[in-house]
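Visitor: Only the shape, not the letters, is given here:
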């Protein structure tokens, strides 16, 4: 075996592994597309987290403000102690045992030392009572005979430390107030997004309900097989057309052509209902194409149809429409290769000879049955005397 052959053999992928890898490559990547409900839940969780964070920040701000006020009390006490220390220094510079104007400066010095000890005791009470870990003031520094140099160092250290503590607390308060403001802005934006999401969900639900309502209304007024209006829709449009015709300045005539398919039962019996349904769909399409757009073609039921003519000028115009409808049935029959289906058409018009539009469909139906009794495959008008004229 040559080196090239061995290299080819060594780099060949075993068939099962290759097929498994190809299957993995063909697996479509799953895409996560969050819907309005998912966005709303996530936004609510973010809102709750933001409110919790805001509460913690506000609590910390109050705590820092208390610390800042506490530091201010300590600094005020330190300032009073420092003032007492300066008074002690004034009396300390007086000559020992010196009495002037009947005043004993030594007694005043002792009083000043006692006053300094009292202020230091108050300062120590505040410092040592601090809840945070702060440098404590030892009891030895509170004595009236304490070393003044040590007292000066103590007051300096206390003032320096608590000034820094107050400044740090003040800076922390300012920083947390900024955080609170940003959190409030974020929560306001989140609430706005929640509102927009809720409005979007509400609008989408309304559109869905409106679409379903429209679908239900359409289904209740149309035939599910052919898509043509049904009897209910026909009667509603007929009433509207009759009302409009009665309100017109000049009397406008309307008419109904009732169409029944002759021999259609044989199609279902011999070829099956599927072939019959296909025939009905095809002839319905031709019916729509054979009339004007203003006219209405409806499926009354089974193999019966009706055409509402909203306006016409003469009976020959209706006769022409009837002939076109009969031709539609003949063409559909020939195209299907059946050879047995024809049409009988009854024609009734309002306000003459039918003076009540609510009887138009029944009158046209009666005229259609007269055609059937006269040999089928034709059309007939309702005569003024109430008897249809067969053509």
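Guide: That came in fine, so what should we check first? Note that the coordinates shown come from a computational prediction; the quantities given were computed from them, not determined experimentally. Numbers count the residues shown, from 1 in each chain.
Visitor: drop to CA atoms for contacts and neighbour counts, all remaining ones
Guide: OK.
Visitor: tell me which strands and helices the helix or strand in which residue 371 is found is in contact with?
Guide: Per DSSP states H and E, residue 371 falls inside helix 360-373. On a contact count with 3 or more C-alpha pairs under 8 Å, 6 or more residues apart in numbering; DSSP states H and E, helix 360-373 meets strand 254-262, strand 342-350, strand 378-382, strand 388-390.
Visitor: now the second one against strand 254-262, angle please.
Guide: So that's strand 342-350. Orientation of strand 342-350 against strand 254-262 (axes from the mean of the first three to the mean of the last three C-alpha atoms, to 10 degrees) gives an angle of 160 degrees.
Visitor: on that earlier part again, buried residues, the helix holding residue 371. List them.
Guide: 360, 361, 363, 364, 365, 366, 367, 368, 369, 370, 371, 372 (16 or more other C-alpha atoms under 10 Å).
Visitor: Can you add distance to residue 328 and give these back as CSV?
Guide: What follows is these, written out as CSV (distance: C-alpha to C-alpha, whole Å):
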residue, distance to residue 328
360, 23
361, 21
363, 23
364, 19
365, 19
366, 22
367, 20
368, 17
369, 20
370, 21
371, 18
372, 18
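Visitor: which one of those is nearest residue 71?
Guide: For these, the closest approach to residue 71 (C-alpha to C-alpha) belongs to residue 361, at 98.5 Å.
Visitor: and the nearest residue to that closest one once chain neighbours are set aside, how many neighbours?
Guide: Nearest residue to residue 361, sequence neighbours excluded (C-alpha to C-alpha, 6 or more residues apart in numbering): residue 256, at 6.4 Å. For residue 256, the neighbour count with other C-alpha atoms under 10 Å is 29.
Visitor: Second structure follows, compare the two:
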């Protein structure tokens, strides 16, 4: 039996249109996009079309750099603080609920002569704006805030955060992985990271949008192929896949949002006995993080093999540590252990949500009884 897939925050299925667009570049059009001959120029042209498709959903005053993942894009972006540190700015401030790609990288900079500040959130998962403003000052180099939280779906006021960062003379980095292609990205951000496999595109490709005038130091040295900051041969197939996925998101945005909101409304009704983690109002509807007191989610996931769902971030699930996101909301360890995350996507339907809810609720009742 094929499991009902409700883990669209971890990854999404490849859109059929994306697969079809990638196939020629995996089979016959295998030219190196950095080669000067006809096949190379054809591949390079395909890469640039993809770059424009990705950029169409981003601010106009910047450039798109292709990377191997959003994590790489975030690491590349955070490297901007090395240039700013020459201005005697050595503070990095990020939300305590950031994805590990931002949070752990910022904490690593704490060992490299920088001062990392983890900004608290309220019980709804929203940044405490007063605490944020009080934390910033003449030493602040960069502020990091994600658009949509990957675990609880909360939408942060990123435009206001960017304005605060700029008033302090700092850059603003936005991890837009869970929001790009679904909701508006912040026009005031200086650096925006995104991922292919979260928008029905291929894995192993991401991108970083960089505002004009911002200097980045290369992480990988060599031929300097990607705008001098990312050496290595680009994959035309992956770039084309990301570009077509972005184009589809732009074309289907209203349809996708209405569909996912409908799935979320049905799920909220079916899980009426559960408590929602994070803001109910200021959230992306495709993410439903809920808990039920006394439940052992590890056992629940073992009992419900017919549904693919999660207990939190896929990136941290193997670490054995409890969710830092739910802990930042003030949840107790027992409440964290009783929480699950359901992620709805373009290719889910109402029948799947109803079947999944029935299986999960039955298993939960059996366990609690």
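Guide: Happy to help now that I have it. Note that the structure is a prediction, hence the values are computed from the model and not measured.
Visitor: Need the TM-score between these chains.
Guide: TM-score of the superposed chains, computed with TM-score structural alignment, normalised by the length of the second structure, equals 0.21; 116 aligned residues with a C-alpha RMSD of 6.3 Å.
Visitor: ok so, going back, please work out which of the helices and strands packed on helix 360-373 of the first structure is packed deepest.
Guide: Stretch with highest mean neighbour count among those: strand 342-350 (a mean of 28; mean count of other C-alpha atoms under 10 Å).
Visitor: Just want the angle from that strand to helix 360-373.
Guide: Using the same axes, to 10 degrees: strand 342-350 of the first structure against helix 360-373 is 140 degrees.
Visitor: if we can go back for a sec, among the helices and strands packed on helix 360-373 of the first structure, which is nearest residue 154 of the first structure?
Guide: It is, among those and with distance given as C-alpha to C-alpha, strand 254-262, at 113.3 Å.
Visitor: any idea how far residue 298 of the first structure lies from residue 170 of the first structure?
Guide: Distance, residue 298 of the first structure to residue 170 of the first structure, using C-alpha to C-alpha, to the nearest Å: 84 Å.
Visitor: more crowded one of the two?
Guide: Taking other C-alpha under 10 Å, residue 298 of the first structure and residue 170 do not tie; residue 298 has more neighbours (29 against 18).
Visitor: Touching, that one and residue 307? I think so.
Guide: Yes - between residue 298 of the first structure and residue 307 a contact is recorded at 6.2 Å, counting by C-alpha atoms under 8 Å.
Visitor: still on that earlier bit, please convert the helices and strands packed on helix 360-373 of the first structure to JSON lines, extending it with distance to residue 77 of the first structure.
Guide: As requested, those are exported to JSON lines (distance: least, C-alpha to C-alpha, whole Å):
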{"stretch": "strand 254-262", "distance to residue 77 of the first structure": "106"}
{"stretch": "strand 342-350", "distance to residue 77 of the first structure": "109"}
{"stretch": "strand 378-382", "distance to residue 77 of the first structure": "117"}
{"stretch": "strand 388-390", "distance to residue 77 of the first structure": "120"}
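Visitor: Out of these, the one nearest residue 40 of the first structure is which?
Guide: strand 254-262 (55.5 Å).
Visitor: C-terminal to that closest one, which secondary structure element comes first?
Guide: helix 264-271.
Visitor: anything in contact with each of residue 298 and residue 307 of the first structure?
Guide: In terms of C-alpha atoms under 8 Å, 6 or more residues apart in numbering, residue 298 of the first structure and residue 307 are not both contacted by any residue.
Visitor: What strand or helix carries the closest residue to residue 18 of the second structure other than its chain neighbours?
Guide: Using C-alpha to C-alpha, 6+ apart and skipping the chain neighbours, the partner closest in space to residue 18 of the second structure is residue 241 (5.2 Å). Assessed by DSSP H and E, residue 241 of the second structure sits inside helix 236-270.
Visitor: Give the other helices and strands that that helix contacts.
Guide: helix 16-27, helix 38-55, helix 350-368.
Visitor: Could you dump those helices into CSV with distance to residue 253 of the second structure and mean neighbour count added?
Guide: Shown next, in CSV, are those (distance: least, C-alpha to C-alpha, whole Å; neighbours: other C-alpha atoms under 10 Å):
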stretch, distance to residue 253 of the second structure, mean neighbour count
helix 16-27, 16, 16
helix 38-55, 14, 19
helix 350-368, 19, 16
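Visitor: Take those and write them to CSV, including distance to residue 246 of the second structure.
Guide: Below are these laid out as CSV (distance: least, C-alpha to C-alpha, whole Å):
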stretch, distance to residue 246 of the second structure
helix 16-27, 10
helix 38-55, 6
helix 350-368, 25
